[in-house]
Every structure is written in structure tokens, then in C-alpha cells.
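In: Predicted model and sequence follow; I will ask about them next.
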Amino acid sequence: MSEKGFEQIISWKKARALNKQIYDLTKKPSFSKDFGLRDQIRRASISISSNIAEGYGRKTDKEFIYFLNVAQASCYEVKSQLYLALDIDYISNKEFEDSFLICDEISKTIFGLIKHLENKN
């Protein structure tokens, strides 16, 4: 499958990996039964990749930047929910650190893309 549009964006690729990781974590027996947290962290994770893709499809850089900021906020939401999952023993320290690291990478690449788009104008 060749990469075209939004699929070539590093932040989107990393968000796609995060989505898989979050789904894998939330399949664990204790986590899967906590419908509220399970569904919320999944939605927040999906929101990251979805907003990057949606923003890419918009007509202007200003609109793209708006959606990148929404994706960035969803990334922070996932981070907060990861802390809760760790605190209530749904995930291990290693699982927390691995997922948190991906969130950090996504945040940095989104920030870089926003700065690139802002400086372009």
C-alpha cells in the first residue's frame, strides 16, 4: 500500500500505532470490564489520528492547524487516562511508559508540523 495524503504524516503513523496499543491494553480482563475508562481512552486515542486526517483534508493551513491542536489535546487526554489506568493497576509500569512515550512522540511531531505550517505563511 503506497502512502499518499495523510498516511505519510509521521504523527498520524504514530497515532495509528498508539490506537493499536490502546486497544491491546484495553482488552486485558480488568481493563475491558471498566466500560467508562476503556471507551474513553479508546475514543481519545482514535481522536488523535482522526483529527490529523481530517485536518489534512481541509482547505487551508489554518484549518489544518486547528485540527492538529485538537489532536494534540486528545493526546494529553490519553496521557491523563494512562495515569489513571496505572494508578488502578490496569496496566504495568512498562505498559504505561511505552504508551506514554508514543504520546510524547506524537505531541512533538504534531508541534513540529504546526510550527512548519505557521512559518509557511
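Out: That came in fine, so what should we check first? Given the structure is predicted, the values throughout are model-derived calculations rather than measurements.

In: going forward, measure contacts between C-alpha atoms and count neighbours the same way
Out: Noted.

In: count of neighbours near residue 69?
Out: Other residues near residue 69 come to 20 when the count uses other Cα atoms under 10 Å.

In: Over to residue 20?
Out: Burial of residue 20 is recorded as 14 neighbouring residues (other Cα under 10 Å).

In: Distance of the most centrally placed residue in the chain relative to residue 62?
Out: In the chain, the residue lying closest to the centroid (Cα atoms, centre = their mean) is residue 48, at 3.9 Å. In this view, residue 48 and residue 62 are 18 Å apart by Cα to Cα, to the nearest Å.

In: returning to what we had before: so what's the residue nearest to the centre of the chain closest to, chain neighbours aside?
Out: residue 71 (4.2 Å; Cα to Cα, 6 or more residues apart in numbering).

In: for residue 66, same thing?
Out: Using Cα to Cα, 6+ apart, the closest residue to residue 66 is residue 55 (7.4 Å).

In: these two touch, right, that neighbour and residue 67?
Out: Yes. Between residue 55 and residue 67 a contact is recorded at 4.9 Å, counting by Cα atoms under 8 Å.

In: before we go on, here's another structure to hold up against the first:
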Amino acid sequence: MRFEQLDVWKRASRLACDVYKTTEEVQNWGFKDQITRAALSVPSNIAEGEERESVKDKVRFLYYAKGSLGELVTQLYIGAEIEYIDRQTALAMVKEAKELAKIIGTLIKNKESQIKEENADYHVD
């Protein structure tokens, strides 16, 4: 399956677009740069991982995407608190980011199980 067909990639891409649109008027370039980079990193790492050949590499990039979601959630909370982002908008994006993190967590567990099974197949007594 191509990464463009993955629902998690589609949703992460949509969230990144929402972050860009929501922060369009933010004048603080440092904040804006940081939050948009975190948002863009999520679908980008999902895509990069899916383009890798080994399952181990795929998992590594899913971990990067999950980490970027944690960064994004933090920045959304801060953005709401300092009134750069409307609170309701920020909370809706936080909810989506947390749902994506759960989905990615499940994907990671599934792929790590696959790695363990592959390694068990090569076990020599």
C-alpha cells in the first residue's frame, strides 16, 4: 500500500494544513515556524517511513511522527494560552493529534510484533 492511501497519513496531512491556515496571521515568526514544522513533520515522517524497505526503518519513522505529535500538542496548548490560536480551534486540533498518536502507537506495536516474528523465524538452536 502506498502512503497516500493510509488514513493516518491523510488525517495528518489535513491537520498540518489546518495548522498552517490557523497560524497564517501569527506575527511571532519563531512560534509560527516551530508549530508548522512540527505539524508538517508528522505526515512527512509517515511517508518517509513507508518508503523505506525495512520494517525497522518504518517503525523508526513512525516514532518520529509520534514524537512530532507530542511537540505539536504542546505548541497548540501554548498557542491557545498566549492567544495566538483560538482556544476551541486549538483544542480540536489537540484532540485530532492525540487520536493520530494512538493510531500511530498501534501501527508501531503491530510492526514491532512483525519484527519479533521475523527474528523468531531466524532463531538457530
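Out: Arrived safely, thanks for sending. All values derive from a computational prediction rather than experimental measurement.

In: what residue of structure 2 matches up with the residue nearest to residue 66 of structure 1?
Out: Correspondence of residue 55 of structure 1 to structure 2, assessed by TM-score structural alignment: residue 49.

In: and its match, what is it in contact with?
Out: Listed by Cα atoms under 8 Å, 6 or more residues apart in numbering, the contact set of residue 49 of structure 2 reads 57, 58, 59, 60, 61, 62.

In: Considering those residues, which possesses the most neighbours?
Out: Most crowded among the contacts of residue 49 of structure 2, counting by other Cα under 10 Å, is residue 62 at 26 neighbours.

In: Next, the contact list for that one, please.
Out: By Cα under 8 Å, 6+ apart, residue 62 of structure 2 lies in contact with 45, 46, 49, 104, 107, 108.

In: Translate it into the numbering of structure 1.
Out: Correspondence of residue 62 of structure 2 to structure 1, assessed by TM-score structural alignment: residue 68.

In: and what of residue 92 of structure 2?
Out: Using TM-score structural alignment, residue 92 of structure 2 sits opposite residue 98 in structure 1.

In: which SS state does its match fall under?
Out: helix (DSSP: H, G, I helix; E, B strand; the rest coil).

In: What of residue 58 of structure 1?
Out: Criterion first, three-state DSSP; result for residue 58 of structure 1: coil.

In: so who does it touch?
Out: Taking Cα under 8 Å, 6+ apart, we find residue 58 of structure 1 in contact with residue 64.

In: do you know how far it is from residue 64 of structure 1?
Out: Residue 58 of structure 1 is 6 Å from residue 64 of structure 1, by Cα to Cα.

In: same deal with residue 104 of structure 1?
Out: Per Cα to Cα, residue 104 of structure 1 is found 20 Å from residue 64 of structure 1.

In: again, but for residue 13 of structure 1
Out: The spacing between residue 13 of structure 1 and residue 64 of structure 1, counted by Cα to Cα, is 17 Å.

In: And for residue 36 of structure 1?
Out: 30 Å.

In: and what of residue 110 of structure 1?
Out: From residue 110 of structure 1 to residue 64 of structure 1 the distance is 11 Å (Cα to Cα).

In: overlap in contacts of those two?
Out: Common neighbours of residue 110 of structure 1 and residue 64, counting by Cα under 8 Å, 6+ apart, are absent.

In: that older thread, what number of residues lie near the residue nearest to residue 48 of structure 1?
Out: Residue neighbour count, defined by other Cα under 10 Å, stands at 29 for residue 71 of structure 1.

In: Over to residue 102 of structure 1?
Out: 19.

In: What of residue 68 of structure 2?
Out: Residues near residue 68 of structure 2, counting by other Cα under 10 Å, number 23.
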